[in-house]
Every structure is written in C-alpha cells, then in structure tokens.
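J.: structure, please.
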Amino acid sequence: MLPSTLVAADFTAFQRTIPSSDIVIFSDGSRLIDGRAGGGYIGFQAHHQFLRSSLSYGHGKEVFNTEAEAALAGAQASIAYPTAQFATNLWICLDNLEVATRLLSPSTGSSQEVFESFRTLAAAWPLRERLPHTKSGSIQIRWVPGHTKIPENEAADLTAKEGAISIPPSLYKSSYASLKRYAKTQSLSAAQTRWQTVAP
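T.: This next block holds a predicted model:
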C-alpha cells in the first residue's frame, strides 16, 4: 500500500491535468457523535470556487448516505449553473471509495434512489445546453485520499461539518442504513430490558 503522501501527490498531479474550463466538485459527508448528519460540496471552474453548499440531514442518515447525497447535490448545482455550457466534463471528487464506486453503477441497498438520480443526471450531462465548440463530455468520478491535507477536500469536509451542526429541514427522510442501525439498537436495548425482568 502506498504512503498517503504519495497518494495525495498523485491526486494533486492529476488535478493539474484537468482543463480549466471543466467543473470540479469536491463533496463530503459528516456525522456528529450525537447522530446528526450533514453533507457539503464546493465547486471550481477556471481555478475559482463558484459553488459552496452545506446540507443538513438531521438524525436520519449515515455518513455513507450523506456522501452520496452531497455528490448528487453538487452535480445538480453544476449542471444548472450557466457556466456548464463552457465545461466539457464534470468531475466529482470524494474520499468515500464505496460511494465513488457506486455513483455510476447499478446499485441496491441504502441510498438506491440517490444513485439512480445520479445516473440519470450523468446521462443528461452530454445533452445540456453548451457552446458550439464545447464537446458533450461526461460526468467523471475521482476518489480523493482523505485526511491528506488536499485543500479542496478539506474545504468540502468543513462544509459537511457545517451541515451536520445546522438545523435540518422539518421534513427529512431517514435512510435504509440509518433505520437498520436504529432497529438493531432498539432491539438490543429491548432484549436487555426484558432479560433483566425475566432473568431472576
């Protein structure tokens, strides 16, 4: 396994190969000790940050879910932004390898709806309104080594933490993974309570 400094250097070298007209989104997810979850993303084009958003999910999501939802939200914001007409490719960079692997692949389980929405958006990217000389391009996924002091990834991590401490919308859906963890916790608690009653 390569040392984290070499992996980070490899990613930084790759960043320099992305054309400046392309859009690059860094997204991340976070979950606090008390169970509140958040996501966030930042977007760059022509070496300037032009998008930044924090998302609050309350107690209904796991980090895996927030990572997927933040990537989708960043992609949605990018395709809707006027300067998407100048970009050939949209790059989604995130440090969760499992989410990065599943974003463009058929998926089952938790966040299935989010992954389906992402694939639909990826199919729509080449059809967006663009300048005559701009190629149709595609949405590309790139894994970023986490906790290696890559500035853009650190900034995305900060937006996710800001989302986690924010007040969530009044109506938010819990993810399958979150409900599964809750049910397991409740069943263990109920079993312990029952055991204390009947054991004597």
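J.: contacts and neighbour counts: CA atoms only from here.
T.: Noted.
J.: would you map the strands across this protein?
T.: 23-31, 37-45, 48-58, 90-94, 139-143 (DSSP state E).
J.: one more, for comparison:
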Amino acid sequence: MDSTHIEQYVLSRISSRRYAHCLSTAIEMQRLIQRFSPDYQDLEGAYIAGIWHDIAREWNDSFLLQYCLKHAIIMESEEYRHPMLLHGAVAAHLLSVRLASVPETWKSAIRWHTIGSPAMGILGAILYIADYMEPLRTHLEEGERDTLLQCDTLEQICLSVVHRHLLHLESKGKTHAVSTMDLLDFLEQGGVFV
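T.: Below you'll find the predicted structure:
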C-alpha cells in the first residue's frame, strides 16, 4: 500500500495543524512499537493508522452523528451524547470505504483511539497512547512524557494514559464512556493486548 497516497489524501482533507499532529502521532507510534512491542510486525499499519486517525476530527458534531446514523455505525452512549468522540468511528469507516481491504486491526485501532477499549488490540493501544503523548501535544506537563516512557510494558503505559484521561474528564465534569471503564478494568485485572 502506498502511504504517500494516504498522506496526500489526508492532507487534502484536514488543516495543516491537524495533519502535523497526525504525522507526529504516526512517528510516535513507530517509536512506541520499538519500545514496547518490538515483535509487532505491522509498522505500515501503525503509520497509516497514525496518519488517518483524525481525518474526521474537524467535522462538526451534527455531521459526525448523521454519518454514523446513515451508515449504521454502532455508537457508545457517551459518543452519542458528545458526537465529537465519533470522529474515531467515522474515520475507521472512511478508511474501509477508501481502501478495498483494510485489516480489522487498523479499523479497530482507529475506531477506539478516542475512548479506548479492551478490543482495540496492540495497534489500538499504541495509537491511543501516541495520540495522547506525541511531542506536539501541549497538554502534557513538563516531564510527563518522560514519566510515561519509564513504564515497563505497553499495558502499564496504557493504564497510565487511561488514568490521566479519566482525571481530565472528572476535572471537566464529564462522564466517561463504558468502553473506557472496560479498558480500565481490563488493564487493572492484568489484561494483555494481542
């Protein structure tokens, strides 16, 4: 698959600022794979998932919701209440429309990158983490990225990101998605991504 074609397509559909984040996420995913899952073989999938994951992030809430309803995309109740979260589900569907044979691992990773899920697999966990901590992100406190990278396993770093995500939601008075809580439970019970 030609990643240059994917890059050009994504760049033509999102702002240059959003594209810079996507590119940084894709590069961060490859770094995280080398660090936490060196046996993982699908580096192309990691790069494409990183580039593609926010292709629908700049859509408005109404358009995201209508797209999901039109295409019968299953939504979490939290996503229905806050349609911006649907950009992952929409992006996964768009990729399957754009490319004839997209591996399920790619679609699952992109679909769950916003709220997480135990079903997101290794690639999804890598995307979830990279999206949170890629170097262009400004929400990280000084040293937080280095602290996260001190974790020993993919599951430990993912659990740390989940905790940070939940704290952020609580500080904003927002509820968490069921799938996020399922992910938390999965990781706290010693679950391992496959």
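J.: what's the TM-score once they're superposed?
T.: After superposition, the two chains reach a TM-score (TM-score structural alignment, normalised by the length of the second structure) of 0.27; 88 aligned residues with a CA RMSD of 5.4 Å.
J.: one step back: out of the strands of the first structure, which is the most enclosed?
T.: strand 23-31 (a mean of 30; mean count of other CA atoms under 10 Å).
J.: got the angle for it vs strand 37-45?
T.: Orientation of strand 23-31 of the first structure against strand 37-45 (axes from the mean of the first three to the mean of the last three CA atoms, to 10 degrees) gives an angle of 170 degrees.
J.: neighbouring contacts of strand 23-31 of the first structure?
T.: By CA atoms under 8 Å, 6 or more residues apart in numbering, the residues outside strand 23-31 of the first structure that reach it are 37-46, 62-67, 70-71, 74-75, 78, 84, 87, 89-96, 152-153, 156-157, 159-161, 164.
J.: report the inter-axis angle for it versus strand 90-94.
T.: Using the same axes, to 10 degrees, the direction of strand 23-31 of the first structure lies 30 degrees away from that of strand 90-94.
J.: strand 23-31 of the first structure to strand 139-143, inter-axis angle?
T.: 50 degrees.
J.: strand 23-31 of the first structure to strand 48-58, inter-axis angle?
T.: 30 degrees.
J.: may I see the buried residues of the lengthiest helix in the first structure?
T.: Under DSSP state H, the helix in the first structure containing the largest number of residues is helix 176-198. Residues of helix 176-198 of the first structure classed as buried: Tyr176, Ala177, Ser178 (neighbour count, 16 or more other CA atoms under 10 Å).
J.: dump the strands of the first structure to CSV, plus distance to Ala124 of the first structure.
T.: Output for these, formatted as CSV (distance: least, CA to CA, whole Å):
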stretch, distance to Ala124 of the first structure
strand 23-31, 15
strand 37-45, 19
strand 48-58, 20
strand 90-94, 12
strand 139-143, 10
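J.: list the helices and strands the longest helix belonging to the second structure packs on?
T.: Secondary structure of the second structure read by DSSP H shows that its longest helix is helix 16-36. Helices and strands touching helix 16-36 of the second structure, by 3 or more CA pairs under 8 Å, 6 or more residues apart in numbering; DSSP states H and E, are helix 43-52, helix 121-133.
J.: next, the angle from the longest one to helix 43-52.
T.: Going back to what we said before, that points to helix 121-133 of the second structure. Going by the same axes, to 10 degrees, helix 121-133 of the second structure makes 40 degrees with helix 43-52.
J.: what are the buried residues along helix 121-133 of the second structure?
T.: Those would be 121-133, for helix 121-133 of the second structure by 16+ other CA under 10 Å.
J.: same for that helix, what does it pack against?
T.: Secondary elements touching helix 121-133 of the second structure (3+ CA pairs under 8 Å, 6+ apart): helix 16-36, helix 43-52, helix 104-111, helix 154-171.
J.: a markdown table please, covering those and showing mean neighbour count.
T.: A markdown table is the format used below for those (neighbours: other CA atoms under 10 Å):
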| stretch | mean neighbour count |
| --- | --- |
| helix 16-36 | 20 |
| helix 43-52 | 24 |
| helix 104-111 | 23 |
| helix 154-171 | 17 |
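J.: got CSV for the ones you listed, with distance to Cys68 of the second structure too?
T.: Shown next, in CSV, are those (distance: least, CA to CA, whole Å):
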stretch, distance to Cys68 of the second structure
helix 16-36, 22
helix 43-52, 18
helix 104-111, 12
helix 154-171, 24
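J.: what's the closest of those to Ser62 of the second structure?
T.: When these are compared by CA to CA, helix 104-111 sits nearest Ser62 of the second structure, at 18.3 Å.
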